[in-house]
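Novice: pasting the sequence and the predicted model now:
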Amino acid sequence: MIAKVTGKFDRVYKNSLIVDVAGIGFKIAVPARILNRKAAQGETVSLYTYTYVREDTLSLYGFDTLEELSLFETLLAIAGVGPKTALSVISSGGRDEIAQAILNGDVDFFTTIPGVGRKTAQRIIIDLKATLGADKGTDLFEVVSPAYEETVQALRQFGFTQSEARESLRTIKGKGKMTTEQLIKEALKTIGK
């Protein structure tokens, strides 16, 4: 299994990056956000990868963060979701948007993604809630948002305990669309009540 690829950006080819590693070009399918970055030829790129193997194909899928890779792997575990669909889901929005759609049971968010019909969208929502613990009292936002952990750390720097910080974030409405700075302000208001 190839877990990470670091090399020189060569070119974009059919919704994938070609990354040159010691003279070998790896074709890595990536989310649209990565494709839209304008990397210069020869620029160093580093991607966490998922190696997809079937009897007729061997493909690499690349991500900027381990969190995105983990979400991709979780999506693959859902019946009816293959790597192309999982990549489309990740390309459809940021982790916060996806988390918010799951928390809200927003089937329409997922049905706008190519390859995702109503039944698959419902299955994604149900399975991700169960897999990521949203039905067990764990906030899905905690699992998929980097802003969450940054906010908890900032609140701890202000002298609050870990549990106080986490509890204040649980009560904030619309947190999936907020920046770390906005979350800190809202959390401080909540703690101050």
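Specialist: The structure has been received and is ready for your questions. Numbering: from 1, shown residues only.

Novice: when you work out contacts or count neighbours from here on, use the C-alpha atoms and nothing else.
Specialist: Fine.

Novice: any chance you could map the strands in the protein?
Specialist: 4-13, 16-21, 24-29, 44-54, 57-63 (DSSP state E).

Novice: looking at these, which is buried most?
Specialist: Neighbour counts (mean count of other Cα atoms under 10 Å) averaged over each of the strands of the chain peak at strand 16-21, with a mean of 21.

Novice: how far off strand 4-13 does it point, in degrees?
Specialist: Interaxial angle of strand 16-21 relative to strand 4-13 (axes from the mean of the first three to the mean of the last three Cα atoms, to 10 degrees): 130 degrees.

Novice: how big is the angle separating strand 16-21 from strand 57-63?
Specialist: 90 degrees.

Novice: show me what strand 16-21 is packed up against.
Specialist: Contacts defined by 3 or more Cα pairs under 8 Å, 6 or more residues apart in numbering; DSSP states H and E place strand 16-21 against strand 4-13, strand 24-29.

Novice: out of those strands, nearest to Leu188?
Specialist: Of all these, it is strand 4-13 that lies closest to Leu188, at 38.5 Å by Cα to Cα.

Novice: put this next to the first one:
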Amino acid sequence: MARRRGWGGRPPENDAEASDRIVAAAVELIARTGAAISIADVAESLGVIRQTVYRYFPSADALMRASAIASVDGFLDRLEAEVSGMTDAVEAMTHGIAYTLTEVRRTPHLGLLLAATSSSADPAGITSDEAQAFGLTMIRRFDVDWRHYGYDDESLRELVEFLLRTMQSFFISPGNPPRSDAELRRYLRRWMGSAIIAQSTVMN
């Protein structure tokens, strides 16, 4: 009887379905609460015991990371809409980074793909293959002709690493008091912008 009550009375047919439903429940909880969630929260929402969730995800961080990956496409679609039509590299990146910082604070599971947002997260994750791939996918969806600015594939990857490290610093220490949106954009435009256009100087 307990098995039928769990999973909303509809147990998954296999491990893949179980994992997908756990992630979907986590994404829904995060979207509703706007905060990190625990294994116990997800287990309760599914009507199962915590050990069932632990069978697929050994920790809350692992589940949050899986939730982030599941949410990436939606985030990238929203980001692409935000910067649509911006062909100037500095303006596009200033707007894109400011938007991303806001979105990550609003949906903390996305932050696990980009930075160490808690003491239990791995600070080295910012340079992981996963984070780099996320960053490359992000900026390649911009309407910017990166080759016009002197970027080849290698230098574009280095730019992504620089941008990820920049965002990580804001996740860890947003400032005291934190900059307003206008102040943040002005700061990014001045200092990050200088780094972005430096590549064209190197190529010349």
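Specialist: Yep, that arrived. Please read these numbers as outputs of a predicted model, since none were measured by experiment.

Novice: any idea what the TM-score is?
Specialist: TM-score for the superposed chains, counting by TM-score structural alignment, normalised by the length of structure 1: 0.34, backed by 110 aligned residues with a Cα RMSD of 5.2 Å.

Novice: thinking again about what came up before, with distance to Asp127 of structure 1 as added columns, please give the helices and strands packed on strand 16-21 of structure 1 in JSON lines.
Specialist: Formatted as JSON lines, those follow (distance: least, Cα to Cα, whole Å):
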{"stretch": "strand 4-13", "distance to Asp127 of structure 1": "27"}
{"stretch": "strand 24-29", "distance to Asp127 of structure 1": "24"}
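
Novice: out of those strands, nearest to Lys185 of structure 1?
Specialist: strand 4-13 (36.5 Å).

Novice: look through structure 2 and tell me its longest helix.
Specialist: Scanning structure 2 for the helix with the most residues, using DSSP state H, yields helix 60-83.

Novice: what of structure 1?
Specialist: The residue-count maximum for a helix in structure 1 (DSSP H) belongs to helix 118-132.

Novice: following the chain onward from the longest helix of structure 2, which element is next?
Specialist: Sequence order places helix 89-106 as the next helix or strand after helix 60-83 of structure 2, per DSSP states H and E.

Novice: that following helix relative to helix 60-83, how many degrees between them?
Specialist: Angle, helix 89-106 of structure 2 to helix 60-83, by the same axes, to 10 degrees: 140 degrees.

Novice: name the residues of helix 89-106 of structure 2 that are buried.
Specialist: 89-101, 103-104, 106 (16 or more other Cα atoms under 10 Å).

Novice: OK, contacts around Thr52 of structure 2?
Specialist: Residues in contact with Thr52 of structure 2 (Cα atoms under 8 Å, 6 or more residues apart in numbering) are Ala43.

Novice: what helix or strand is it located in?
Specialist: In this assignment (DSSP H and E), Thr52 of structure 2 forms part of helix 50-56.

Novice: what does Phe170 of structure 2 give?
Specialist: Assigned by DSSP H and E, Phe170 of structure 2 belongs to helix 153-172.

Novice: hmm, back to that, nearest to Val143 of structure 1 among the helices and strands packed on strand 16-21 of structure 1 would be which one?
Specialist: Distance to Val143 of structure 1, taken as Cα to Cα, is lowest for strand 4-13 among these, at 22.0 Å.

Novice: tell me what the closest one is packed against?
Specialist: Packed next to strand 4-13 of structure 1, using 3+ Cα pairs under 8 Å, 6+ apart, are strand 16-21, strand 44-54.
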